[in-house]
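Participant: coords below, sequence missing:
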């Protein structure tokens, strides 16, 4: 057991708990948007990418149709395809693991893997975060959907802050040189400027575009 509980595994599980708890908010907001419990649970089990899920129920809550909601969710899910290419190159999953890796390849699992230098730790970090978040997120989604109005406004519980804290914990060790700090500041500024003008979830795509452009023009590999 001690061998399995490596630093990457501990990081992955910590991120899983912090991020998974935010599923309570999705469950409650999904029911409030007019979906039933089974529909909300199915979204988390099948779609399983937080930004896309919140975009979907945001459109539904605003009176939009299923097509518009699906389009918004798909737009935000494009980033997962980019993550998938990186994870495929890094971990080389085969057989059924390839399908499972595709399902749990999200922001947090990718960031946990990329944050490790040892190939074995990259693998352990990815699976600990990906599978851990999948379990916690779906359990918490069901809990939020079932509790519904009894929770009140889920945002006052501060669960979104836990997810942000998890991301900061992954980012902080990477800021060991001037260029990563400069990229982080530029991406944060781009995100803040984009928030008032674009739908929820799109600012992270703007930040990714800024980071990619920086890497392209500077001739360095942005990790």
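Facilitator: Received the coordinates, thanks. Since this is a predicted model, take the numbers as computed values, not measurements.
Participant: switch to C-alpha atoms for all contacts and neighbour counts from now on
Facilitator: Fine.
Participant: Which positions within the top helix by length along the chain qualify as buried?
Facilitator: Scanning the chain for the longest helix, with DSSP state H as the assignment, gives helix 119-147. Within helix 119-147, the residues that count as buried by 16 or more other Cα atoms under 10 Å are 121-134, 136-147.
Participant: same check, this time on stretch 156-165
Facilitator: 159, 160, 162, 163.
Participant: how close does the last one sit to residue 191?
Facilitator: With distances taken as Cα to Cα, to the nearest Å, residue 163 is found 16 Å from residue 191.
Participant: Next up, a structure to set beside the first:
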């Protein structure tokens, strides 16, 4: 195993990515369990939805009392980036068969697309995409299930401060993208919009209102 990681940069990078994915998966499982989501639903969400950021968002909105429609809309908006992802990798990576494209689309993540597009030739792009997608899927499902089991054993989340883990996890996920001024302005604008809208809108909708900051940021950029 060590020799493979030394000689294969793709496998080495995927292994490092999966190690980080274990931490995020454990966090999601514990947060979802603390929010009252049953283990069976957590396992089903991991396998069928498989969208880390959208799953964190869904659990947080559900805990705040948001409606199912608001949660679904927020998830769709958050994952809209997968449309250009699919166009970028195309059949060259996913393959021609309907089954392969369906499975490949389900395994699509930011990391699998980025790893694939970074490769210099089609064969390496296919290998990077599928290796990343499959390994991350297995890692995420196993880690999140373990986190849910551990989280359910802790009892009341407020006793241990687990209720603060959701906003902390989302902040950790967004921090790397806030290095440039436009992204920081959009993030701050969205936070202000959400805070202003909170007293007037039902739970979950202020998060969607915060997306208007993207429009403002685009106008400033142009």
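Facilitator: That came through, no problem. Remember, it's a predicted structure, so these values are computed and weren't measured experimentally.
Participant: which one of the buried residues of stretch 156-165 of structure 1 sits closest to residue 110 of structure 1?
Facilitator: Minimum distance to residue 110 of structure 1 across the buried residues of stretch 156-165 of structure 1 is 14.7 Å, recorded for residue 163 (Cα to Cα).
Participant: tell me which element the residue lying closest to that closest one once chain neighbours are set aside is part of?
Facilitator: Excluding its sequence neighbours, the residue lying closest to residue 163 of structure 1 (Cα to Cα, 6 or more residues apart in numbering) is residue 19, at 4.7 Å. Assigned by DSSP states H and E, residue 19 of structure 1 falls within helix 7-20.
Participant: mean deviation of that helix from structure 2?
Facilitator: With the two structures superposed, helix 7-20 of structure 1 lies on average 2.1 Å from its match in structure 2, counting by mean Cα distance after the TM-score superposition for structure 1.
Participant: by how many degrees do that helix and helix 119-147 diverge?
Facilitator: Orientation of helix 7-20 of structure 1 against helix 119-147 (axes from the mean of the first three to the mean of the last three Cα atoms, to 10 degrees) gives an angle of 20 degrees.
Participant: which parts of helix 7-20 of structure 1 are buried?
Facilitator: Buried positions in helix 7-20 of structure 1, judged by neighbour count with 16+ other Cα under 10 Å: 8-20.
Participant: biggest separation within those residues, which pair?
Facilitator: Using Cα to Cα, the buried residues of helix 7-20 of structure 1 span at most 17.6 Å, a distance reached by 8 and 20.
Participant: All the helices of structure 2, residue numbers only.
Facilitator: For structure 2, the helices defined by DSSP H cover 2-7, 9-34, 39-48, 52-63, 68-78, 82-94, 98-106, 110-117, 122-152, 157-160, 165-174, 181-197, 205-209, 212-221.
Participant: residues in contact with residue 92 of structure 2?
Facilitator: Residue 92 of structure 2 makes contacts with 122, 126, as judged by Cα atoms under 8 Å, 6 or more residues apart in numbering.
Participant: Next one: it from residue 101 of structure 2, what distance?
Facilitator: The separation that residue 92 of structure 2 has from residue 101 of structure 2, given Cα to Cα, amounts to 10 Å.
Participant: Also residue 50 of structure 2?
Facilitator: 16 Å.
Participant: If you count surrounding residues, which of the two has more?
Facilitator: Neighbours around residue 50 of structure 2 and residue 101, counted as other Cα atoms under 10 Å, are more numerous at residue 50. The numbers are 20 against 17.
Participant: Can you tell me what residue 56 of structure 1 aligns to in structure 2?
Facilitator: For residue 56 of structure 1, the aligned position in structure 2 is residue 58, judged by TM-score structural alignment.
Participant: same question, residue 82 of structure 1
Facilitator: Counting by TM-score structural alignment, the partner of residue 82 of structure 1 is residue 84.
Participant: before we move on, the earlier item: ok, the match of residue 56 of structure 1 touching residue 70?
Facilitator: No. Residue 58 of structure 2 is beyond contact range of residue 70, at 9.2 Å (criterion: Cα atoms under 8 Å).
Participant: roughly how far apart are residue 57 of structure 1 and residue 12 of structure 1?
Facilitator: Here residue 57 of structure 1 is placed at a distance of 28 Å from residue 12 of structure 1 (Cα to Cα).
Participant: returning to what we had before: which residues are in contact with each of residue 58 and residue 70 of structure 2?
Facilitator: Common neighbours of residue 58 of structure 2 and residue 70, using Cα under 8 Å, 6+ apart, do not exist here.
Participant: Surely residue 107 of structure 2 and residue 137 touch.
Facilitator: Yes. With contacts defined as Cα under 8 Å, residue 107 of structure 2 counts as touching residue 137 at a distance of 6.9 Å.
Participant: Touching both of those two, which residues are there?
Facilitator: Residues within reach of residue 107 of structure 2 and of residue 137 at once, by Cα under 8 Å, 6+ apart, are residue 50.
Participant: and stretch 93-111 of structure 1, how far out from the chain's middle?
Facilitator: Stretch 93-111 of structure 1 has its average C-alpha position 13 Å from the chain's average C-alpha position, going by Cα atoms, centre = their mean, to the nearest Å.
Participant: dump the residue contacts of the residue nearest the centre of structure 1.
Facilitator: Taking Cα atoms, centre = their mean, the centroid of structure 1 lies closest to residue 107, which sits 3.8 Å from it. Contact criterion Cα under 8 Å, 6+ apart gives 80, 83 as the residues in contact with residue 107 of structure 1.
Participant: Can you report how many residues neighbour the counterpart of residue 45 of structure 2 in structure 1?
Facilitator: Under the alignment defined by TM-score structural alignment, residue 45 of structure 2 corresponds to residue 43 in structure 1. By the other Cα under 10 Å criterion, the neighbourhood of residue 43 of structure 1 contains 21 residues.
Participant: From residue 187 of structure 1, how far off is residue 43 of structure 1?
Facilitator: As judged by Cα to Cα, residue 43 of structure 1 and residue 187 of structure 1 stand 29 Å apart.
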